[in-house]
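**Student:** Got a predicted structure here, sequence first:
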Amino acid sequence: MSERLVKLDRIDRNILAQLQENGDLSNTELADRVGLSASPCLRRVKLLEEAGIIMNKVTRLDARKLGLSLTALVQIGMDRHTPDRFETFEQTVASYPEVQACYLITGQDADYLLQVIVPDMDAYQSLLLDRITRIPGVTGVHSSFVMRKIVDRQALPLDYI
């Protein structure tokens, strides 16, 4: 279990919950929702940012409305389990905007699990055959395709802190 660098109280957790729900809140709106005046609220947010707990604020887009309707979960097997092989693979897939997530995994025949989003099967085939399988060390690929997203959240469960 890792140690938290910052002790969070109920108000900090509430600030984080509110920002996870809507990162576009103004400081005044956020302060009202958490029961603080604007200045103390802003100080707390700045401390949370400085501690690295709030990493960044992003806008989530609707992939389907942008024509990105195919999500694939791709298991990747590597030929050697060496730091240089893994570093090359990780740096390469990190440069592909279609790769939404990359996990080094255990408990499967695969070494990595990628979440990939593309417009259609043709785009997926091109990504897979022209780029992913050409990364040095990739020996096996197993693709599964998402039929429907049941849960798709970015918010962390704050009840544990």
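**Tutor:** Arrived safely.
**Student:** alpha carbons only for contacts and neighbour counts from here, please
**Tutor:** Noted.
**Student:** Need the nearest residue in space to the residue of the chain positioned farthest from its centre, chain neighbours excluded.
**Tutor:** Here the chain reaches farthest from its C-alpha mean at S37, the gap being 32.1 Å by C-alpha atoms, centre = their mean. In space, and not counting its chain neighbours, S37 is closest to A31: 5.6 Å by C-alpha to C-alpha, 6 or more residues apart in numbering.
**Student:** so where do the strands sit in this structure?
**Tutor:** Taking DSSP state E as the test, the strands found in the chain are 70-78, 99-104, 112-118, 138-145.
**Student:** ok, and what's touching the third one?
**Tutor:** Pointing back at strand 112-118 there. Outside strand 112-118, the residues within contact range by C-alpha atoms under 8 Å, 6 or more residues apart in numbering are 68-77, 98-105, 124.
**Student:** re the thing from before, from memory the residue farthest from the centre of the chain sits against L30, does it?
**Tutor:** No. Applying C-alpha atoms under 8 Å, one finds S37 not in contact with L30, separated by 9.3 Å.
**Student:** count of residues packed around the residue nearest to S37?
**Tutor:** A31: 18 surrounding residues under other C-alpha atoms under 10 Å.
**Student:** give the contact list for the one residue sitting closest to the centre of the chain.
**Tutor:** By C-alpha atoms, centre = their mean, the chain has its centre lying nearest to A101, at 5.8 Å. Taking C-alpha under 8 Å, 6+ apart, we find A101 in contact with 114-116.
**Student:** Use this one as the comparison:
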Amino acid sequence: MPIKSKKLVKLDRTDRRILEQVQKNGAFTNQELAEQVGLSPSPCLRRVRALEEAGIIVRTVTILDQKKLGLDLTAIILIGMDRHTPERFAEFEEKVSEYPEVQECYLITGQDADYMLKIVVPDMDHYHQFLLNRITRIQGVSGVHSSFVLRRVIDTNALPLGYLD
């Protein structure tokens, strides 16, 4: 499959301020957002819609407190595959995308692993069951190395927009 070039969208300072604010709080009303960035509501709404249409604002989500929901264990799992074929990778990616425990999945390089997963489960027993009944049953998984998060030092989805100047 050929790699497609992505055309960068030109953003001005006001667009960047809008993006900074919506990354902090996607639940702002248009009126609140307009006040935060120094616009009147109509131009603010037009700009937000243009950013959505350009594909820069992909979606708005609500972040839940995992501890308050009893999801106390976050694990980082490095996974090695037995073969490095597009079919094997596609099969793995399709399977892990079905698991709600998986928050992130990356195909990586520079490690003795092919994939890195971030998963969230209630406790070690649930992790053990997830590992044995799901991950190790995916065809092609040849190695698994797990690490467990002790504390979140930085936990953000916000992109660094300072590079856009």
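**Tutor:** The structure has been received and is ready for your questions. Every value quoted in this text rests on a predicted model; they were computed, and no experiment measured them.
**Student:** on that earlier part again, tell me the counterpart of the residue nearest to S37 of structure 1 in structure 2.
**Tutor:** Aligned by TM-score structural alignment, A31 of structure 1 pairs with A34 of structure 2.
**Student:** what ranges do the helices span in structure 1?
**Tutor:** With DSSP state H as the criterion, structure 1 has helices at 10-21, 27-34, 38-50, 83-94, 121-126.
**Student:** how about the ones you listed, which one is nearest R148 of structure 1?
**Tutor:** Taking C-alpha to C-alpha, helix 121-126 is the member of the helices of structure 1 nearest to R148 of structure 1, at 15.8 Å.
**Student:** Provide the aligned range in structure 2 for that closest one.
**Tutor:** Going by TM-score structural alignment: helix 121-126 of structure 1 matches residues 124-129.
**Student:** Which residues does the matching stretch contact?
**Tutor:** The contact list for stretch 124-129 of structure 2 (C-alpha under 8 Å, 6+ apart) reads 73, 121.
**Student:** mean shift of it relative to structure 1?
**Tutor:** Taken over the aligned residues, the distance from stretch 124-129 of structure 2 to structure 1 averages 0.5 Å (mean C-alpha distance after the TM-score superposition for structure 1).
**Student:** gap between that stretch and the chain center?
**Tutor:** 23 Å (C-alpha atoms, centre = their mean, to the nearest Å).
**Student:** tell me which residues in it are buried?
**Tutor:** Y127 (16 or more other C-alpha atoms under 10 Å).
**Student:** One more: stretch 135-154 of structure 1?
**Tutor:** For stretch 135-154 of structure 1, a neighbour-count test (16+ other C-alpha under 10 Å) marks 135, 137-138, 141 as buried.
**Student:** what's the neighbour count on I79 of structure 2?
**Tutor:** With other C-alpha under 10 Å as criterion, I79 of structure 2 counts 22.
**Student:** actually M81 of structure 2, sorry about that
**Tutor:** Neighbours of M81 of structure 2 under the rule other C-alpha under 10 Å: 20.
**Student:** What's the match for it in structure 1?
**Tutor:** In structure 1, M81 of structure 2 lands on M78 (TM-score structural alignment).
**Student:** isn't that match right up against G137?
**Tutor:** Yes. M78 of structure 1 is in contact with G137 according to C-alpha under 8 Å; the separation is 5.2 Å.
**Student:** which residues are common contacts for those two?
**Tutor:** Counting by C-alpha under 8 Å, 6+ apart, nothing touches both M78 of structure 1 and G137.
**Student:** Could you export the helices of structure 1 as JSON lines, including distance to R153 of structure 1?
**Tutor:** JSON lines is the format used below for those (distance: least, C-alpha to C-alpha, whole Å):
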{"stretch": "helix 10-21", "distance to R153 of structure 1": "10"}
{"stretch": "helix 27-34", "distance to R153 of structure 1": "21"}
{"stretch": "helix 38-50", "distance to R153 of structure 1": "21"}
{"stretch": "helix 83-94", "distance to R153 of structure 1": "21"}
{"stretch": "helix 121-126", "distance to R153 of structure 1": "24"}
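**Student:** how about the ones you listed, which one is nearest M147 of structure 1?
**Tutor:** helix 121-126 (13.1 Å).
**Student:** Could you check how many residues crowd around Q103 of structure 2?
**Tutor:** There are 13 residues near Q103 of structure 2, going by other C-alpha under 10 Å.
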